[in-house]
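Enquirer: 3D model of this:
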Amino acid sequence: MGKTSERGGKVTVLREPVWSTVGLYVVAMLGGAGLGRLLGLLADWLVTLPWAPMQGPAELVTSIPAAVLPAVGVLAGAVLGVVAQYEQTVMRLDGDEVVLTRKGRQERLSRADIATVCRDGRHLVVLGTEGGELARHECGLPFGRVAGAVVRHGYPWADADPYEDEFRLWVPDLPGLPEGVNALLKARQKVLDEKGSGHGDVRELREELSRLGIVVKDRKRRQYVRSTG
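Expert: As a prediction, the model looks like this:
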């Protein structure tokens, strides 16, 4: 989608297509309704088995009117759809900057600071002129559309991370890293193991490592690192 910015240049905004978002809500709500109905049937069956566990919760569920459980499931599905939409990446770019929005957090990246925009698996990565990563986001947008928009606005595009071969699997006390980096990576690994890559502390520690000249990315809860120095 293109429009004109206040500075007179063309602006492109990339977001998940409407049909995809609508489909997300429909699937989530239908799935919720189905689970609500299934829960009611399961409870009806459990109360007929005196030896079955969770008799109390099952009796509570059977006391709820039959139409209520699917309705609650639809509502839960709608909430899930809202959360999923909130986590989608929206990309806005023109000749001056690239703006990425995800989970209510906006990153504005100046053209002068951008060396390359690239794909790394399911992630969209913006590389800086000094070799660091300015942004890394899981991206559900079609990468063909992303690449076309990036090139159209005059930014370099790469189909893969040009620094891929420089990444090393992090292990405790990995040699060759600046002082304090292993401690930060150890703390980050703990949060990664316990709470997953979407946790805010994982992102904040990644940003702290970036300030120390270390790029880190995750694969199946394992950290891979490279130095920009």
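Enquirer: only C-alpha atoms for contact and neighbour calcs from this point on.
Expert: OK.
Enquirer: from the contact counts, what lies against the helix ranked longest in the chain?
Expert: Across the chain, the longest stretch assigned as helix under DSSP state H is helix 18-46. The helices and strands touching helix 18-46, judged by 3 or more C-alpha pairs under 8 Å, 6 or more residues apart in numbering; DSSP states H and E, are helix 55-62, helix 68-86.
Enquirer: please give the structure of this sequence too, so both can be compared:
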Amino acid sequence: MRHTWSDRILVAIGFPALGALAGWLLKLLVNWAASWPWKPWEGPMKLINNAPEPAVTIGSLVVGTLAGVVIVFLAEHEYVTVTIEDDQVTLARGDSRQTVPRSAIRAAFVDGKRLVMLGGQGQELAVESKNEGADLPSAKSIAAGFQAHGYPWLPNGDPYKNEYRRWVEDMPGLPSGSNAIFKARATALEKDDEKSIAELRAELGKLGVVVRDTDKRQWWRCVQA
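Expert: So this is what the prediction gives:
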């Protein structure tokens, strides 16, 4: 499942149209700015202002439309496809693909903007999050898909939500090496470095630590022994 076709068509039409409008408004802004006593980027502005009509208007519309088309392609690349089958669940986004066998899944749920599948020890088998660049289908459609195939779906969300503790630097109780990863991940969160955020989440997972984020603050719990 992906976003509905109506949503995707709206994006495919809307962004090029907005791009064309932005290009036309930019042309009007350049014409207006040409009358200013002081002109920023005087050379390019003069070139655009002196270009013959209707070529300059057509050109601005074309450039704006092409910019909108680029945004549409980028949006398509970030859509997450969730394929739910009787024996496995596959998450695909861009060039990445992750498959989880049904036998390993003990729980699945949507937690805010995150789709999460948990294993028997409470470990995260797979996570897709809009906060890490993903663009998920609706929570309603995801729930319907899991339930239709008989997966253990949790409509109330994370069963471990009361076990999370807020991470602070050099706090005790974490596996060896975890604090260094948390520090690096805190820096990545401040920079909105989505790739590093996801990679460092996976590194914490290898150490038996599950992490969730709230307003760039990190919360954690350890998986069951």
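Enquirer: identify all contacting residues around stretch 198-209 of structure 2.
Expert: Here stretch 198-209 of structure 2 makes contact (C-alpha atoms under 8 Å, 6 or more residues apart in numbering) with 123-124, 132, 174-175, 178, 181-182, 184-185, 210-211, 220-223.
Enquirer: return the subset of these lying in strands.
Expert: If you go by DSSP state E, these have 124, 210, 211, 220, 221, 222 in strands.
Enquirer: farthest-separated two in those?
Expert: Spatially, the most separated pair among those is 124 and 220, at 12.2 Å (C-alpha to C-alpha).
Enquirer: shared neighbours, these two?
Expert: Common neighbours of residue 124 of structure 2 and residue 220, counting by C-alpha under 8 Å, 6+ apart, are residue 210.
Enquirer: residue 211 of structure 2 pairs with which position in structure 1?
Expert: Alignment note: residue 211 of structure 2 maps to residue 216 in structure 1; criterion TM-score structural alignment.
Enquirer: which residues touch that match?
Expert: 206, 209, 210, 223, 224, 225, 226.
Enquirer: same thing but at 6 Å, please
Expert: Residues near residue 216 of structure 1 by C-alpha atoms under 6 Å, 6 or more residues apart in numbering: 224, 225.
Enquirer: quick one: it from residue 103 of structure 1, how far?
Expert: Distance of residue 216 of structure 1 to residue 103 of structure 1, given as C-alpha to C-alpha, to the nearest Å: 20 Å.
Enquirer: and what of residue 92 of structure 1?
Expert: Residue 92 of structure 1 is 15 Å from residue 103 of structure 1, where distance means C-alpha to C-alpha.
Enquirer: those two - which one has more neighbours?
Expert: For residue 92 of structure 1 versus residue 103, neighbours defined as other C-alpha atoms under 10 Å are more numerous around residue 92 (19 against 13).
Enquirer: quick one on the thing from earlier: want to throw the helices and strands packed on helix 18-46 of structure 1 into TSV with mean neighbour count and distance to residue 17 of structure 1?
Expert: What follows is those, written out as TSV (neighbours: other C-alpha atoms under 10 Å; distance: least, C-alpha to C-alpha, whole Å):
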stretch	mean neighbour count	distance to residue 17 of structure 1
helix 55-62	15	38
helix 68-86	18	11
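Enquirer: quick one: these as a markdown table, columns for distance to residue 43 of structure 1 too.
Expert: Converted to a markdown table, the helices and strands packed on helix 18-46 of structure 1 look like this (distance: least, C-alpha to C-alpha, whole Å):
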| stretch | distance to residue 43 of structure 1 |
| --- | --- |
| helix 55-62 | 5 |
| helix 68-86 | 11 |
